[in-house]
Each structure stands twice: as C-alpha cells, then as structure tokens.
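Engineer: Sequence first, predicted model second:
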Amino acid sequence: MTFSIRTITRALSRRNRGIRFRPERWIALLAELDRRGERRHEAGAFLLGTRTGDLREVQDAVFYDELDPEAYKSGVCILHASAFAALWSMCRARGLTVVGDVHTHPGSAFQSEADRTNPMVAREGHIAIIVPNFAMGRPATATLGVYEYRGDHTWIDHSGGSAIRFLHNDFWSNFL
C-alpha cells in the first residue's frame, strides 16, 4: 500500500507545469470542435483560464466562430483583428486570460508552417494544442500536438509521450 501512495504522490506532484482541464470540460471541448468543424474543416477555440507559475488551468473556451463568423470559411482557422478585440474584452469581463488555443487538423496533429509562424497569441508560455482527425471520437492524449510558445517563433514540442506529462485532462485533474 505504501508503494502505491508514494507512486501516486510522485505522479501528482509532477503536475505543476503544463495545462490542466477537468475531464468533462476536455470531453465537451472535443465534441464541440467535432460539431463545429462538421468533420470536413478545421475548428478551434481559445482556452481561457488562470496561470500560476508554469501551470495553466482552463476554465472556459471561446470558439473562433463566436468571435469571427467567417473563421472557418477557407477551411482553415483564420481570425481577423476585430475577433481579438472581442476576445480581450471577454477576458477582462470574466477576469481570465488566454492560456492557450486548440484547433483541429485533418489526419495527424502536426504543427504546420502556418501554425509555427503565426501563433494565435504570440506570448511566451502560450500553449497551442492540435487535435487530429477533426476531433472525431475522443483522441488519446499521446496523439495530440502540444506546443509551448517561447517567443521569436520558437516552440517547445510536448507532443506524443510528452503530452501525457504536460496536458492534464484525466481523472486526477479533478483533485488538483
């Protein structure tokens, strides 16, 4: 029994960096991305929440097409300047900040050149999550593209096996 408690305590103590979702929020977000993308074009959302040190806590999401009705018109996510003014206004009203963004891709969840060179929020520490297959079903965490912006168009890649240690969206996230 002691070994189990020690192992669990170690695992939970490593969750002081990255991005955390309550599991039900994560599942609802994926379902809504699937619905909005109609399984044929990209869809996305800004993740609103709080940041304490290197840990971001997601408390709400604002979908791109709520800010810009034309966001998905080209098939990829494109937002115009007025969408960002509305986003910052929402953040002020809710007392939250943008801690990340999430969008879908057809096929695998790789960071495209456009994603890499045009971050949705070019602020150090911003997290960009890419969901494969237009978010159909419930993609495993290890299949997601998870990228942390470091400034000057540089990113840290937390995808694959690293995503499991950086993106906290499981049962234990309810207790942290």
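Structural biologist: Thanks, I have it.
Engineer: Please make it C-alpha for all contacts and neighbour counts, starting now.
Structural biologist: Fine.
Engineer: which ones are touching Asp157?
Structural biologist: Applying C-alpha atoms under 8 Å, 6 or more residues apart in numbering, we find Asp157 in contact with Gly145, Val146, Tyr147, Glu148.
Engineer: Neighbours of Arg20, how many?
Structural biologist: For Arg20, the neighbour count with other C-alpha atoms under 10 Å is 23.
Engineer: Quick check: it touching Ala163?
Structural biologist: No. Arg20 lies out of contact with Ala163 (C-alpha atoms under 8 Å); the separation is 11.5 Å.
Engineer: for comparison:
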Amino acid sequence: MSSQITKEELTRIKGSFQAKYGYEMDEWTAVILTELNDRFGNFSQTVQQSTKEIGNAAQLIKGQVHAVHFKNDRQAFFFGLGKLLSPSLIVLTGILFIAYYVGQYEKYNEISNFVEQYPNFNAFKQMIRVADIREFESKKYLVLRPAAKANSIKIGKEYEYLKKEKAVIVLLESDNQ
C-alpha cells in the first residue's frame, strides 16, 4: 500500500458504499478499493500530463508546417521536381560513381591476378599485339615465318632456327625499345 489507512477511513468508505449501493462491504474490499483509487488517481494525473504535452507538441508542429497551394497539377509537379531534383541527381551520381568504381576494381583484380599467375606476361606483350593467329580445323595457331635476315627479326611474326641446338627462337622484344 502506498499510504496507511485508519479504521475511521475504512468505516467511512464502507458506509458510503452501503449508502450508495445498499450492500455491506468487508474491510479487505475497502482496503483494496482505496489502494486502487490511489493508483488510478496517480495514473489519471500521468495521463492528463501526457495529454497536455502531446497537445503542446501538436501546436508546435502546426506552427512549423506551412501549407502550399498550387493552381494545377503541373505547377505542383514542377515544384516537387525543383525540391527533389538536386538530391536525386546527387544520389544518382553517387550510385553511378560507385558502380563504375566497383567495375574498375573488378577489372583491376582480374588483370592483377592474371599478371601474378603468369610472371613472364610482360615479356610477351609486344608479341601478343602483333601476332598472327589463324584458325585451322577449329583450332587456333600462332603463325610464324622464317626470318629473312637474322638481324632484323619482326617480333611476333618471324622466327629463327638454331641448327646446333635444333630449336626455334622467337624474338619477344627488340633492343631499340
């Protein structure tokens, strides 16, 4: 219980209940009724205070809202477009930038992985650019011709045959690069 109740108060509560309804009330019911009355009194004050605060907040919001009226739908559309166009363009630009960055990052990773996987790749760059690749019977071949002069071999186009070693050599890069 939130407060002490005296015998005199209990007798008054029981008497007023009997006078109002015509029934006799026991002491425990009177005590419980008093406790409920105290609790609901506090609850009622809390509800009234909350209602007052909500009313104040509603008045504050109403004071900050400014109604805008338009002559027609077209005017309203262009007003909304003018308010939202700048943020929309910024967001769209950001999305496009991120998409481009992600695409470039994936390409970079793919190329980086390729170069790491094939460490001699840089030596073959010139040959890859100028090589003659042809397809015979559904298979691809690198086409090379014997070099006319040993000192002017064309990268990726000609080869030289070493008789002593019985090997074909292909120039990958020239001295003048």
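Structural biologist: All right, it came through fine. Note that the structure is predicted; figures quoted are calculated from it, not measured.
Engineer: Report the TM-score for the pair.
Structural biologist: The TM-score (TM-score structural alignment, normalised by the length of the first structure) is 0.19; 58 aligned residues with a C-alpha RMSD of 5.1 Å.
Engineer: rewinding a little: name the member of the contacts of Asp157 of the first structure that has the highest neighbour count.
Structural biologist: Counting by other C-alpha under 10 Å, top hit in the contacts of Asp157 of the first structure: Val146 with 29 neighbours.
Engineer: Would you confirm that that one belongs to a helix?
Structural biologist: No. Assessed with DSSP: H, G, I helix; E, B strand; the rest coil, Val146 of the first structure is strand; it does not lie in a helix.
Engineer: residues near Tyr159 of the second structure, how many?
Structural biologist: 20.
Engineer: That one in helix, strand or coil?
Structural biologist: strand.
Engineer: What's the separation between it and Glu135 of the second structure?
Structural biologist: 20 Å (C-alpha to C-alpha, to the nearest Å).
Engineer: Pretty sure Met127 of the second structure sits in a helix.
Structural biologist: Yes. Counting by three-state DSSP, Met127 of the second structure is located in a helix.
Engineer: Pull the number of nearby residues for it.
Structural biologist: Around Met127 of the second structure there are 18 residues (other C-alpha under 10 Å).
Engineer: Next: the one 5 residues further on.
Structural biologist: Other residues lying near Asp132 of the second structure total 13 when counted by other C-alpha under 10 Å.
Engineer: Roughly how far does it sit from Tyr21 of the second structure?
Structural biologist: In terms of C-alpha to C-alpha, Asp132 of the second structure sits 113 Å off from Tyr21 of the second structure.
Engineer: Quick one: distance of the lengthiest helix in the second structure to the chain centre.
Structural biologist: As assigned by DSSP state H, the longest helix anywhere in the second structure is helix 73-117. Distance, stretch centre to chain centre, for helix 73-117 of the second structure: 13 Å (C-alpha atoms, centre = their mean, to the nearest Å).
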